[in-house]
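J.: 3D model of this:
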Amino acid sequence: MSKLNAFFRKRIGIPADEQITFERLEIVLEKTAKSIPFENLCIIENKTSEITKENLVNKMLVKKEGGLCYELNSILYYFLIENGFDAVLARGVVYNNETQVYQTIGRTHVTILVVHEEQTYLMDTGFGGNLPLKPVPLTGETVTSDNGEFRVKKVDSEHGDYILEMKLKYKDTAWRIGYAFDSRKPITDVSECNEIQSIIAEHPESPFNKSPLITRMTSSGNMTLTDATFTQWVDGVVTKEKVDDARFKELLKAQFGLS
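T.: Reported below is the predicted structural model:
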């Protein structure tokens, strides 16, 4: 067993000898979402590294940090490949539901496509609190998880050939767009993510280079920490606490295992 395979299993809490079947992927997704936080601290602290398999292992599995979509989904992609799945990474454009337009910084979202028994599924562990937590077929069929309802629709546009739609539990009453993605142009090498990382780190309209954002799923909802607030969703009930620098560092360690 490779270092990545062994370390990933240890990080999310899956036995070394357990066979990962397609039916077990929702357990992998749930455990990953609860174990590895979505966070931008390296961007904020200007401490980014080149995106390579080795660096991803070191960052998220050895040093036990989190990451953004291009890191979280890349490490999961490698794990899937090493466990015999037919998987590729794909690029997408996130939709801003407040302004009702797609982000103007380009295809900076990275997601995973898995083919199983001639059917393609979307898998994503890098979309903050909007995770499907299950493979979503590209057929339009609705998938329901602890985080809500999700579906992928065929929609040809300048941004890709499909869109992910969601209705988050306790948060959405109607379907909304998560992002568009292009299944026809898979990422051929993870080094392509370096371009994405540069845009995220440097572009003036990037949502992730302004202030710290850390979030992860929990057994009863999710929690999000910024430099101003700590927000928890527990069984549909939201609580928000204002934080100062000392409290931020305390919560970062206690709730996310980060320093």
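J.: C-alpha from now on. contacts and neighbour counts both.
T.: Noted.
J.: and the strands in the stretch 151-259 of the chain, which stretches?
T.: Assigned by DSSP state E, counting those that start in this stretch, the strands in the stretch 151-259 of the chain fall at 160-168, 176-181, 213-218, 221-226, 229-234, 237-242.
J.: switch those over to a markdown table; also include distance to T52 and mean neighbour count.
T.: Output for these, formatted as a markdown table (distance: least, Cα to Cα, whole Å; neighbours: other Cα atoms under 10 Å):
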| stretch | distance to T52 | mean neighbour count |
| --- | --- | --- |
| strand 160-168 | 26 | 22 |
| strand 176-181 | 23 | 24 |
| strand 213-218 | 22 | 22 |
| strand 221-226 | 27 | 21 |
| strand 229-234 | 32 | 17 |
| strand 237-242 | 37 | 12 |
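J.: P37 is nearest to which of the ones you listed?
T.: Nearest of the strands of the stretch 151-259 of the chain to P37, taken as Cα to Cα: strand 213-218 at 4.8 Å.
J.: now for that closest one, which elements pack on it?
T.: When contacts are defined as 3 or more Cα pairs under 8 Å, 6 or more residues apart in numbering; DSSP states H and E, strand 213-218 packs onto helix 25-35, strand 38-39, strand 221-226.
J.: let's see this one next, to set against the first:
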Amino acid sequence: MTFLPAYIKRIGLSSVPTRADLATLALVMAAQSRSISFENCDVVLGKRISMADADVEAKLVGQMRGGYCFEQNTLLRMALQALGFQVTPVLCRVRWNKPSDEDEPNTAFTHMALKVALDQGEYLADVGFAGTNSIAPVALGTANSQALPEGEFRVTDGRPGYQVLQLHVKDEWRALYSWRVGEAAAAIDLECANWFSCTYPKARFTTSFFVSRVVGDEHHHILNEEYVVRKGHGVGSTVEKQRVADLEQLLTLLEEVFGIELAAGTDVTNLDRYLPPPANVD
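T.: A predicted model of the protein is given here:
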């Protein structure tokens, strides 16, 4: 099976879309977000992450795995280009839960997103920021609030030369990530950022376990030992939390909730290294 039909089947669509328009972009983004989990299992297991198109396709489509932003948005870029879209990768500085960067940048370019050019203008497309990004396209070129399925978003100016994606949370606008205006990400820069993210000892994904998936109107994620289900968004949202007890429960959640099928024979030693140690039994 060639790439595009296999991808369309993987994300649960019944047929290949025939128009490269906003409706198709929204359809594909939502379908991938609901079908392919964000996950860093391979990083936790000490493996290196490849951004090569063939490797991304083999893992996320052929092996029924998920991936983090450099894999997820590489796959989305491949699919959109195959559907006839004009796509530009961009590198972003993560701003979510970070201190002000008014004086100087204090986060590296460790996130990949996409800009998609349509007849009505450019849109930001991102299926790889896990629990807080919009699974629908975000219009660029306007600072107005945009009511989207995952909440209210807007794009505004940041530090000089940057734009920022923001999410409205508890009566305030909070920055998710920023990018340089008008600058496309070179392949070598993406490769370096990906290498940093899966190897640097203090990088987020080498120091924690994280998996996330959109299920209906719910966001499910596991961060280290905590399994969280958030229903809805904004003031009407509810959050349920539980502790992941052991490796057996973690593997069950990965398969049954997140649709992650680790290959037979995978050495899962250390996959549970962020879970609490077993209680002492006298």
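J.: what's the TM-score here?
T.: Structural agreement between the two chains, given as a TM-score (TM-score structural alignment, normalised by the length of the first structure), stands at 0.89; 252 aligned residues with a Cα RMSD of 2.0 Å.
J.: just to revisit the earlier point, looking at the strands of the stretch 151-259 of the first structure, which is closest to F8 of the first structure?
T.: Proximity to F8 of the first structure, assessed across the strands of the stretch 151-259 of the first structure by Cα to Cα, is greatest for strand 213-218 (16.8 Å).
J.: take the strands of the stretch 151-259 of the first structure and lay them out in a markdown table including distance to I27 of the first structure.
T.: Formatted as a markdown table, the strands of the stretch 151-259 of the first structure follow (distance: least, Cα to Cα, whole Å):
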| stretch | distance to I27 of the first structure |
| --- | --- |
| strand 160-168 | 19 |
| strand 176-181 | 22 |
| strand 213-218 | 13 |
| strand 221-226 | 16 |
| strand 229-234 | 20 |
| strand 237-242 | 25 |
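J.: so for T139 of the first structure, which of these sits nearest?
T.: strand 160-168 (10.1 Å).
J.: what residue of the second structure matches up with Q255 of the first structure?
T.: Aligned against the second structure by TM-score structural alignment, Q255 of the first structure finds its counterpart in V257.
J.: please disregard the earlier target; I meant H203 of the first structure.
T.: Counting by TM-score structural alignment, H203 of the first structure corresponds to Y200 in the second structure.
J.: hmm, its match is touching A193, no?
T.: No. Using Cα atoms under 8 Å, Y200 of the second structure is not in contact with A193; the gap is 10.2 Å.
J.: more neighbours, these two?
T.: Ranked by neighbour count (other Cα atoms under 10 Å), Y200 of the second structure and A193 place A193 first, with 19 against 12.
J.: my guess is that one contacts C92. True?
T.: No. Applying Cα under 8 Å, one finds A193 of the second structure not in contact with C92, separated by 9.9 Å.
J.: now do the strands in the stretch 1-150 of the first structure.
T.: With DSSP E, counting those that start in this stretch as the criterion, the stretch 1-150 of the first structure has strands spanning 38-39, 86-96, 101-102, 109-116, 119-123, 136-137, 143-145, 148-157.
J.: buried stuff in stretch 54-71 of the second structure?
T.: Of all the residues in stretch 54-71 of the second structure, those buried under the rule 16 or more other Cα atoms under 10 Å are V56, E57, L60, V61, M64, R65, G66, G67, Y68, C69, F70, E71.
J.: what does V229 of the second structure correspond to in the first structure?
T.: Aligned by TM-score structural alignment, V229 of the second structure pairs with Q232 of the first structure.
J.: leaving out chain neighbours, which residue sits closest to that match?
T.: Once flanking residues are discounted, Q232 of the first structure sits nearest to M223: 4.4 Å by Cα to Cα, 6 or more residues apart in numbering.
J.: what does that neighbour correspond to in the second structure?
T.: Here M223 of the first structure is matched to H220 in the second structure, going by TM-score structural alignment.
J.: now Q119 of the first structure
T.: Q119 of the first structure maps onto G121 in the second structure, by TM-score structural alignment.
J.: correct me, but its match touches L140?
T.: Yes. Counting by Cα under 8 Å, G121 of the second structure does reach L140; the two are 7.3 Å apart.
J.: neighbour count winner among the two?
T.: The residue with more neighbours, out of G121 of the second structure and L140, is L140; 19 against 11, by other Cα under 10 Å.
J.: return the residues in contact with that one.
T.: G121, E122, Y123, L124, V155 (Cα atoms under 8 Å, 6 or more residues apart in numbering).
J.: of those, grab the buried ones for ChimeraX.
T.: Selection of the buried residues among those in ChimeraX, burial being defined by 16+ other Cα under 10 Å:
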select :122,123,124,155
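J.: now distance to F205 of the second structure too, for the contacts of L140 of the second structure, in a markdown table please.
T.: Shown next, in a markdown table, are the contacts of L140 of the second structure (distance: Cα to Cα, whole Å):
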| residue | distance to F205 of the second structure |
| --- | --- |
| G121 | 34 |
| E122 | 30 |
| Y123 | 27 |
| L124 | 24 |
| V155 | 26 |
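J.: just the contacts of L140 of the second structure now: which is nearest A175 of the second structure?
T.: Of all these, V155 has the smallest distance to A175 of the second structure: 9.3 Å, by Cα to Cα.
J.: tell me the residue in the first structure aligned with the closest one.
T.: That one, V155 of the second structure, aligns with V152 by TM-score structural alignment.
J.: from Y7 of the second structure, how far off is the closest residue to K9 of the second structure other than its chain neighbours?
T.: Among residues not flanking K9 of the second structure along the chain, S15 sits closest, at 7.9 Å (Cα to Cα, 6+ apart). In this view, S15 of the second structure and Y7 of the second structure are 10 Å apart by Cα to Cα, to the nearest Å.
J.: so what's in contact with A193 and C92 of the second structure at the same time?
T.: Common neighbours of A193 of the second structure and C92, using Cα under 8 Å, 6+ apart, are F109, T110, H111.
J.: understood, closing this out.
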